[in-house]
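1. Dropping a prediction and its sequence here:
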Amino acid sequence: MDELSLEDVSDIRGTLALFSHLFDNGEVADLGRVFTEDAVIKLTRGAGRSVRGLPAIGEFALSLRPHGPDHQTLDTHVFVDGDGVVRARSRYLAVLPDGSVHNGDYLDVLRRTPQGWRIGLRVSVPRYPLAKGISG
């Protein structure tokens, strides 16, 4: 794919915005509106962790309730890379139950499905506070 239409970009932004609403509210039955069935979430904070497949992503979302972070997705840049892969880079803010804030970047690979644009890979890269072993 060489270019994205304005409709594609709008649809992708809508998918990315929907993530926080569904994930944070434990609406796991609807996570297929955001992720592909075989999606992978890679968490790079601390020792790191990968969550593979829609059922595991739903279990992960539920494991954080009721005291998980409240995610805000902002400053999204959607683009097609040199290999024709559709990507998005977003900044996130996560308000923790104690009121502290964690932030970072979501690096997403998106795929167009018959149901619309979905995240196939999400890499979560923390910024602040820095995890042990990560220097600025």
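-> Received the coordinates, thanks. Source: prediction; values computed, not measured. Numbers count the residues shown, from 1 in each chain.
2. drop to CA atoms for contacts and neighbour counts, all remaining ones
-> Noted.
3. Quick one: the helices in this protein, in order.
-> For the chain, the helices defined by DSSP state H occupy 6-24, 54-63.
4. tell me what the shortest one is packed against?
-> Think helix 54-63. Judged by 3 or more C-alpha pairs under 8 Å, 6 or more residues apart in numbering; DSSP states H and E, the packing partners of helix 54-63 are helix 6-24, strand 35-43.
5. okay, pairing it with this:
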Amino acid sequence: MALALEDRLAVIELIALHGHLVDEGELGRCGEVFTPDVVYDLAGFGQGRLTGLAALRDAALALGAANPVAHHVTNVVVEDVTDGRVRVRSKGLGIMADGSCGSVTYEDVVVRVDAGWRICHRKVVPRREPLNGLYREEAPARRP
């Protein structure tokens, strides 16, 4: 089923709102982005899965000064609705206090609740290798 334009725009704004709230330290407002029982998958960072808003807040506070000072999201792709859920993929850049930068792919499942659209599942996939390692496959023979 195709997602209505106004819903598509609301989902894109939802994805963007996360960085604004976290960067401002407004962790108490994360319920504006995530469902209360959100699953936040950080297995790609060796940290397993967090469940619920309190777990997200506690993890951010435990990370302390090691958190990025800026979360930027780009390349948002909203897929059509399946079983009332919208799949969204986006790219994230995290800027650290020392100016270093890291890149991730966010794989989100978004649902409509009474208050509007919310992320119920987020998988954060670190981007550490160019072309996802494709360049390491055997290169085709070159012509002389």
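-> Cool, got the structure. This is a predicted model, so every value here is computed, not measured.
6. Go through the helices and strands packed on helix 54-63 of structure 1 and pick out the most buried.
-> Ranked by mean neighbour count, the helices and strands packed on helix 54-63 of structure 1 are led by strand 35-43 with a mean of 20 (mean count of other C-alpha atoms under 10 Å).
7. Would you check that Asp11 of structure 1 makes contact with Trp117?
-> Yes: using C-alpha atoms under 8 Å, Asp11 of structure 1 is in contact with Trp117, at 6.7 Å.
8. quick one: the strands in structure 2?
-> Remark: strands assigned in structure 2 by DSSP state E are 34-41, 49-51, 70-82, 85-95, 101-113, 116-127.
9. Ok, which of those comes nearest Gly133 of structure 2?
-> Gly133 of structure 2 lies closest, by C-alpha to C-alpha, to one member of those: strand 116-127, at 10.5 Å.
10. Now do the residue nearest the centre of structure 2 against Ala115 of structure 2, distance only.
-> In structure 2, the C-alpha nearest the mean C-alpha coordinate belongs to Tyr106, at 3.3 Å (C-alpha atoms, centre = their mean). Separation of Tyr106 of structure 2 from Ala115 of structure 2 (C-alpha to C-alpha, to the nearest Å): 22 Å.
11. One more: Met96 of structure 2?
-> As judged by C-alpha to C-alpha, Met96 of structure 2 and Ala115 of structure 2 stand 32 Å apart.
12. which one of those two has more residues nearby?
-> Met96 (16 against 8; other C-alpha atoms under 10 Å).
13. thought that one was touching Pro68?
-> Yes: the pair formed by Met96 of structure 2 and Pro68 meets the contact definition of C-alpha under 8 Å, at 4.4 Å.
14. Next up, the contacts around the residue nearest to the centre of structure 2.
-> By C-alpha atoms under 8 Å, 6 or more residues apart in numbering, the contact list for Tyr106 of structure 2 reads Val88, Arg89, Ser90, Lys91, Gly92, Arg122, Lys123, Val124, Val125.
15. which one among these gets closest to Thr82 of structure 2?
-> Taking the contacts of Tyr106 of structure 2 together and measuring to Thr82 of structure 2 by C-alpha to C-alpha, the closest member is Val88, at 11.8 Å.
16. The strands of structure 2: which one's closest to Ala62 of structure 2?
-> Counting by C-alpha to C-alpha, Ala62 of structure 2 lies closest to strand 49-51 out of the strands of structure 2; the figure is 13.2 Å.
17. Check the mean deviation of the closest one from structure 1.
-> Here the mean offset of strand 49-51 of structure 2 against structure 1 after fitting is 0.8 Å, by mean C-alpha distance after the TM-score superposition for structure 1.
18. and that strand, how far from the chain's centre?
-> Centre-to-centre, strand 49-51 of structure 2 and its host chain are 14 Å apart (C-alpha atoms, centre = their mean, to the nearest Å).
19. before we move on, back to that, any chance of the contacts of Tyr106 of structure 2 in a markdown table with neighbour count and distance to Ile15 of structure 2 as columns?
-> A markdown table is the format used below for those (neighbours: other C-alpha atoms under 10 Å; distance: C-alpha to C-alpha, whole Å):
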| residue | neighbour count | distance to Ile15 of structure 2 |
| --- | --- | --- |
| Val88 | 20 | 9 |
| Arg89 | 19 | 10 |
| Ser90 | 19 | 8 |
| Lys91 | 19 | 10 |
| Gly92 | 23 | 10 |
| Arg122 | 21 | 11 |
| Lys123 | 19 | 13 |
| Val124 | 21 | 13 |
| Val125 | 18 | 16 |
